[in-house]
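[1] starting from these lines, generate the structure:
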Amino acid sequence: MTATQGKLAGKVAVVTGGASGSGAAICREFVLQGARVAIADRNQEAAVRLATELAELGEARAFAVDITDSTAVNALAAEVRAAFGHHADILVNNAGVRIVKPVLEHTDDDWHKMISINLTGHFFCTRAFAPAMVDTGWGRVINIASIASFVGRPDRAAYCAAKSGALGLTRGTAIDLRHRGVTVNAIAPGSIATPLNAEAKNDTDVDWGAETLVGRWGEGRDIALAAVYLASDDASYVNGTTLTVDGGWVSAKARDGEIASHA
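    Sure thing, here's the model as predicted:
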């Protein structure tokens, strides 16, 4: 398959937090599917490094941005248009961070950081990039949520609140942009082997992957392939929904002893 044959051929895509983890995997799959990709990240050095690596596969460019700064996000939209000669057709709001500590120990700064990066930044980016999609009658907005959007997770109250908010933002934006050729969906990852989960992945006493219905940790590519689907014309009738990519972790639970060891 060549870039002109991919499911995203000719599209311009912006991936926030695109320099590492699932974001980097999304950038790679988008390039392989023919998209021209803007890797938007606070870590410009890492973004440039990835852009250089992906240049062997297609077109990718690095952009430095703080998504919590609406002025910087608006400037990014203009920079992407200038760099690619076309507005962004696809926006993946992937940038995110997580603070792990008991709720009563959360400081004001902890709370504001979780909300501003994991939720407000998604709003700023959508507000900056979606108008051009509306003008041309085609666009895709994909918000990266979490299994923490559905269930409480220990020592993650602010993170759960922000990620739950991402689903509300997805649904509300989808209905506001209805009938304009722009779809807005979310992906809710589970246990994905990225730097954000490195401590748990390397813990020899627990195995989060074994808790899933498929019996393994997820990889960044699992999220990337879901993003390719939602960004493509294959998903033109999918709107305002959330695709959970967690190996079935949220869907089914069993108490100790309920499942035979050989099952």
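[2] CA atoms for contacts and neighbours, from now on please.
    Will do.
[3] longest single strand anywhere in the chain?
    Ranked by residue count under DSSP state E, the longest strand found in the chain is strand 182-189.
[4] contacts for the helix or strand just after it next, please.
    Using DSSP states H and E, the helix or strand that follows strand 182-189 towards the C-terminus is helix 198-201. For helix 198-201, contacts defined as C-alpha atoms under 8 Å, 6 or more residues apart in numbering pick out 193, 206, 207, 208.
[5] pretty sure residue 221 is touching residue 27, no?
    No: under the criterion of C-alpha atoms under 8 Å, residue 221 is not in contact with residue 27, lying 10.0 Å apart.
[6] let's see this one next to it:
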Amino acid sequence: MTVFQGRFAGRTAVVTGGASGLGKAVARRIVAEGGRVALWDMDAGNLTAAQSEVGATHFEALDVSDQAAVEAAAASSAAALGKIDILICSAGITGATAPVQDYPVDGWRRVIDINLNGLFYCCRAIVPLLLENGYGRIVNVSSVAGKEGNPNASAYSASKAGVIALTKSLGKELAEKGVIVNAITPATFESPILAQLPQSQVDYMRSKIPMARLGEISETAAMACFMASEECSFTTASTFDTSGGRTTF
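    Down below sits the predicted model:
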């Protein structure tokens, strides 16, 4: 990992899904580059270890699909950090692998509640704090599935398409207010979330990548950190691709 010394000096960030995977990797890098972070995750068991590993200032155990819990966590994290400059929305689940006609309705609702509604709740709670500062960066983690749709992953694909649309809307709303909002659309990369999928689904997604390999967490974390930094100053309401050539738009 190449560290850009001091890139996040004086900046603070909330990172959802921060106890593992991409969220933890982004949080680790922000701290290494001078920032302070609050980790949010529903995996309470891993949060303490992640806080120590990352060097996080604060953490909150919560389910982002609980609006009241998100609002309480936003207030608590703002108090612990002194302010919030950056929101990284990385919390998400894959859901079932099944065709639409067999997809469990409760499973559909759960994926949408976490991946889309939860992200909305986080943005809704944090945006007023960014506006108070007159500065902010929001990075919403979507997926190539939100652009192309993966078969037998309708809930996940739909939720990630919704993240892109929400990002475009919010980015335009805040374009003149000092708050930059973008989404990132990774292809499949090595992370704990793959344990939620059958190997056949992982193999299918790898086969769609022109580079013929899965991504590395560090590659998407590097892009996310650029998006979260002051360097990203003239791109908003847009998407950044880390898909090994799978999507080019």
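[7] so which bit of structure 2 is the longest strand of structure 1 matched to?
    Under TM-score structural alignment, strand 182-189 of structure 1 corresponds to residues 179-186 of structure 2.
[8] so which residues of structure 2 form strands?
    Using DSSP E, strands in structure 2 cover 12-16, 36-41, 58-61, 86-89, 136-141, 179-186, 238-242.
[9] out of the ones you listed, which comes closest to residue 97 of structure 2?
    Residue 97 of structure 2 lies closest, by C-alpha to C-alpha, to one member of the strands of structure 2: strand 179-186, at 19.1 Å.
[10] post-alignment, the closest one versus structure 1, mean distance?
    Average distance, strand 179-186 of structure 2 versus aligned residues of structure 1 after superposition (mean C-alpha distance after the TM-score superposition for structure 1): 0.5 Å.
[11] hang on, the earlier thing: what is the longest strand of structure 1 packed up against?
    Here strand 182-189 of structure 1 touches strand 139-144, helix 157-176, helix 220-231, strand 242-245, going by 3 or more C-alpha pairs under 8 Å, 6 or more residues apart in numbering; DSSP states H and E.
[12] list the contacts of the last one.
    Here strand 242-245 of structure 1 makes contact (C-alpha under 8 Å, 6+ apart) with 146, 147, 167, 185, 186, 187, 188, 189, 190, 222, 223, 226.
[13] corresponding residues in structure 2 for it?
    Under TM-score structural alignment, strand 242-245 of structure 1 corresponds to residues 239-242 of structure 2.
[14] just checking, residue 70 of structure 2 touches residue 76?
    No: with contacts counted by C-alpha under 8 Å, residue 70 of structure 2 stays clear of residue 76, the gap being 9.8 Å.
[15] looking at those two, which is more packed in?
    More crowded of residue 70 of structure 2 and residue 76, by other C-alpha atoms under 10 Å: residue 70, with 25 against 16.
[16] counterpart of the more buried one in structure 1?
    Counting by TM-score structural alignment, residue 70 of structure 2 lines up with residue 73 in structure 1.
[17] now swap in residue 225 of structure 2 and tell me
    Match for residue 225 of structure 2 (TM-score structural alignment): residue 228.
[18] ok, its match to residue 196 of structure 1 distance?
    Using C-alpha to C-alpha, to the nearest Å, we find residue 228 of structure 1 at a distance of 22 Å from residue 196 of structure 1.
[19] repeat for residue 146 of structure 1
    12 Å.
[20] give me the most central residue, structure 2.
    Centroid check for structure 2 by C-alpha atoms, centre = their mean gives residue 90 as the closest residue, at 2.2 Å.
[21] so that one touches residue 140, yeah?
    Yes: contact criterion C-alpha under 8 Å: residue 90 of structure 2 and residue 140 qualify, at 6.7 Å.
[22] which one of residue 221 and residue 27 of structure 1 has more residues nearby?
    It is residue 27, of residue 221 of structure 1 and residue 27, that has more neighbours when counted by other C-alpha under 10 Å, with 31 against 18.
[23] quick one: residues contacting that one.
    Residue 27 of structure 1 makes contacts with 15, 18, 37, 39, 224, as judged by C-alpha under 8 Å, 6+ apart.
[24] how do these look in structure 2, which are kept?
    Using both residues aligned by TM-score structural alignment, their matches' C-alpha atoms under 8 Å, structure 2 keeps these contacts from those: 15, 18, 37, 39.
[25] what is the burial count for the third one?
    Other residues within reach of residue 37 of structure 1, judged by other C-alpha under 10 Å, total 29.
[26] help me confirm that it comes into contact with residue 13.
    Yes: counting by C-alpha under 8 Å, residue 13 is a contact partner of residue 37 of structure 1 at 4.8 Å.
[27] list the residues that contact both of the two?
    Counting by C-alpha under 8 Å, 6+ apart, the shared contacts of residue 37 of structure 1 and residue 13 are residue 30.
[28] on that earlier part again, so which of the kept ones among the contacts of residue 27 of structure 1 comes closest to residue 215 of structure 1?
    Ranked by distance to residue 215 of structure 1 (C-alpha to C-alpha), those are led by residue 18 at 27.3 Å.
[29] thanks a lot, catch you later.
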